[in-house]
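>>> I'd like to go over a predicted model; first the sequence, then the structure.
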Amino acid sequence: MSRQIVFDTETTGLSAENGDRIVEIGCVELVNRKLTGNHLHLYINPERDSDEGALRVHGLTTAFLRDKPKFAEVADQILDFMQGAEIIIHNAAFDVGFINKELELLGRPPFTTYVSGIIDTLAMAKEMFPGKRNSLDALCDRLDVDNSGRTLHGALLDAELLADVYINLTRGQDALLMTDDAQESSTPGPQAAHIDLRGFQLPVLRANAQEQAAHEDVLAQIDKASGGKTIWRFYESNEKAVP
């Protein structure tokens, strides 16, 4: 079973290092690339006011958030929901930076120690659509994802939209996934023919220098978002250490 969590936050401002805090968390669950209906949505008392710019984005006032739980009260609930899953985030460095700061304030280890990995859909989109706008709204328009209900940013709605965007961004991978769904389906209609590929000599297409450079750039962005915890960097450093 492949379990993924699409994750989004709203915050009091743009800088966790300068004291901005999380005010809302939205998570939706995908299992084998399908929405399960299981989700987590929390408003959080940040113990400070939101900047004017942030307030215009999410509309969550200090008065509304005053009686909501503080992050320390819901940290276990958040981490339990995400435990061991692959996390999908748009602009991962931003959200991971904020949740890492919240965990640091509680004396806890970084977010990446609780999850199996992080996928940054912004990095994916930049590679697929270089030179184009790749905000969540822009991707919804480009990929025919209905975002007509999005007037203010909300963490749960944005996570739901991002789940659709991610599935559309990676739809081409479906053809590479071999499952038993077709064999188990009782739906009438023509079935795809089975072809024995052992009789074919398939060409090997090597990545060119530009493609290799783009690949390295994506790896570097993922590594940065994970705080240098990616497995390939671990093995690279170990190989260099071997005389």
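Sure thing, it's come through.
>>> Please make it C-alpha for all contacts and neighbour counts, starting now.
Will do.
>>> for this structure, what spans make up the strands?
Taking DSSP state E, the strands of the chain run over residues 3-11, 22-31, 34-43, 86-89, 117-120.
>>> Out of those strands, indicate the one that is most buried.
strand 3-11 (a mean of 26; mean count of other C-alpha atoms under 10 Å).
>>> okay if I get the strands of the chain as a markdown table plus distance to Lys224?
Below are these laid out as a markdown table (distance: least, C-alpha to C-alpha, whole Å):
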| stretch | distance to Lys224 |
| --- | --- |
| strand 3-11 | 18 |
| strand 22-31 | 21 |
| strand 34-43 | 26 |
| strand 86-89 | 14 |
| strand 117-120 | 11 |
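>>> so Ile22 touches Phe98, yeah?
Yes - between Ile22 and Phe98 there is a contact at 6.9 Å, judged by C-alpha atoms under 8 Å.
>>> Not counting residues beside it along the chain, what's closest to Asn147?
Once flanking residues are discounted, Asn147 sits nearest to Cys140: 6.6 Å by C-alpha to C-alpha, 6 or more residues apart in numbering.
>>> OK, contacts around that neighbour?
Asp146, Asn147, Leu161, Val165 (C-alpha atoms under 8 Å, 6 or more residues apart in numbering).
>>> Please tell me how far the third one sits from Val28.
So that's Leu161. 10 Å (C-alpha to C-alpha, to the nearest Å).
>>> Take this one as well and set it beside the first:
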Amino acid sequence: MREIVLDTETTGLDPLSGDRVVEIGCVELLNHVPTGQMRQYYINPDRDMPEEAFKVHGLSSEFLAGQPRFADIVEDFLSFVREDRLVIHNAEFDVRFLNAELARLGHSPIPMSRAVDTVAMARRRFPGAQASLDALCRRFDIDLSARSLHGALLDCQLLAAVYLELRGGRQPGLTLDSQAAAGTSRVVGVTRRYREPRPHAPSEAETAAHERMLDSLKEPLWRQ
């Protein structure tokens, strides 16, 4: 099964107010494990970089001015992700930004049904706990030493490891211990149809056969 772990960096929080995508990272998974195939796109947003966004990802207007525009990378991007499932941390945010960029070029939007939201997965598995990428990396003992700033490709690589753990680790089908540790085990009630007890008394023929067998024994215990 092919999936794409995906992350974006942007100039802000709202594509409808003019914020744009400035970086896209993609990591290919087969059966939930990274294959080594990945993409990283820096994108010229044709606008300034707000200071608040720069503090998050460190991508300056000067650096991005020399990068291709979204129209220049869109075909390669769509060819890489194909129609496969997208694994995204806070999927609604990234899909909304990507669809705004696609709409500007007349491309069809990415349906939310393609996205697996790892924030939602984490909240189901660890109710009440922090669900940020940093918090999940700490929970699963995933090395964060390279993450001084947000970066789409690095975050994808971290998220790929988190996603595997959220699915139960290297053996995702064996989750009983992890569920119990997380407090998510549950008792399932089963309704069974009532059955009348079956008779177990011996028949007359069986009793007679037993007596004949006892007659053939010397001082059988059954008659003492």
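Received the coordinates, thanks. Keep in mind that what you see is a predicted model, and the values were worked out from it rather than measured.
>>> follow-up on the earlier one: which residue in the second structure lines up with the residue nearest to Asn147 of the first structure?
Residue pairing (TM-score structural alignment): Cys140 of the first structure is matched to Cys137 of the second structure.
>>> and the residue nearest to the spatial centre of the second structure, what does it touch?
Closest residue to the average C-alpha location of the second structure: Tyr163 at 4.4 Å, with C-alpha atoms, centre = their mean. The contact partners of Tyr163 of the second structure, by C-alpha under 8 Å, 6+ apart, come to His32, Thr118.
>>> Now which residue in the first structure aligns to it?
Under the alignment (TM-score structural alignment), Tyr163 of the second structure maps onto Tyr166 of the first structure.
>>> if I look at its match, how far off is Ile5 of the first structure?
On the measure of C-alpha to C-alpha, Tyr166 of the first structure and Ile5 of the first structure end up 11 Å apart.
>>> these two touch, right, Asn168 of the first structure and Leu143?
Yes - using C-alpha under 8 Å, Asn168 of the first structure is in contact with Leu143, at 6.6 Å.
>>> Please verify my assumption that Val31 of the first structure contacts Asn38.
No - checked against C-alpha under 8 Å, the pair Val31 of the first structure and Asn38 is beyond contact range at 9.9 Å.
>>> Not counting its own residues, what contacts stretch 18-38 of the second structure?
Contacts for stretch 18-38 of the second structure (C-alpha under 8 Å, 6+ apart): 1-13, 39-45, 64, 97-98, 101, 151-157, 160, 163-164.
>>> for stretch 45-65 of the second structure, same thing?
With C-alpha under 8 Å, 6+ apart, stretch 45-65 of the second structure has contacts from 9-12, 20-22, 42-44, 69-70, 149-151.
>>> Let's see that with 7 Å instead.
Thr11, Gly12, Arg20, Val21, Val22, Tyr42, Ile43, Asn44, Arg69, Leu149, His150, Gly151 (C-alpha atoms under 7 Å, 6 or more residues apart in numbering).
>>> Pull out the buried positions in that stretch.
Using 16 or more other C-alpha atoms under 10 Å as the test for burial, stretch 45-65 of the second structure gives Pro45, Met49, Ala53, Phe54, Val56, His57, Gly58, Leu59, Ser60, Ser61, Leu64, Ala65.
>>> Check the gap between the first one and Ala152 of the second structure for me.
According to C-alpha to C-alpha, Pro45 of the second structure stands 16 Å off from Ala152 of the second structure.
>>> Let me see the contact set for Ser178 of the second structure.
No contacts exist for Ser178 of the second structure under C-alpha under 7 Å, 6+ apart.
>>> Which position in the first structure pairs with it?
Aligned partner of Ser178 of the second structure by TM-score structural alignment: none.
>>> helix, strand or coil for Ser178 of the second structure?
helix (DSSP: H, G, I helix; E, B strand; the rest coil).
>>> And it, how far from Asn31 of the second structure?
20 Å.
>>> Repeat that for Glu211 of the second structure.
67 Å.
>>> Which elements pack onto the helix of greatest length in the first structure?
For the first structure, the helix that runs over the most residues, judged by DSSP state H, is helix 209-225. Other elements packing on helix 209-225 of the first structure under the criterion 3 or more C-alpha pairs under 7 Å, 6 or more residues apart in numbering; DSSP states H and E are helix 92-105.
>>> Name the residues of the helix it packs on that are buried.
Residues of helix 92-105 of the first structure classed as buried: Ala92, Ala93, Phe94, Asp95, Val96, Gly97, Phe98, Ile99, Asn100, Lys101, Glu102, Leu103 (neighbour count, 16+ other C-alpha under 10 Å).
>>> In a markdown table: those, plus distance to Leu176 of the first structure.
Shown next, in a markdown table, are those (distance: C-alpha to C-alpha, whole Å):
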| residue | distance to Leu176 of the first structure |
| --- | --- |
| Ala92 | 26 |
| Ala93 | 29 |
| Phe94 | 32 |
| Asp95 | 31 |
| Val96 | 30 |
| Gly97 | 34 |
| Phe98 | 35 |
| Ile99 | 34 |
| Asn100 | 35 |
| Lys101 | 38 |
| Glu102 | 39 |
| Leu103 | 38 |
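>>> What's the end-to-end length of stretch 120-137 of the first structure?
From start residue to end residue, stretch 120-137 of the first structure stretches across 16 Å - C-alpha to C-alpha.
>>> Any chance you could list what contacts it?
Taking C-alpha under 7 Å, 6+ apart as the rule, stretch 120-137 of the first structure contacts Ile88, Ile89, His90, Asn91, Ala92, Tyr166, Val218, Ile222.
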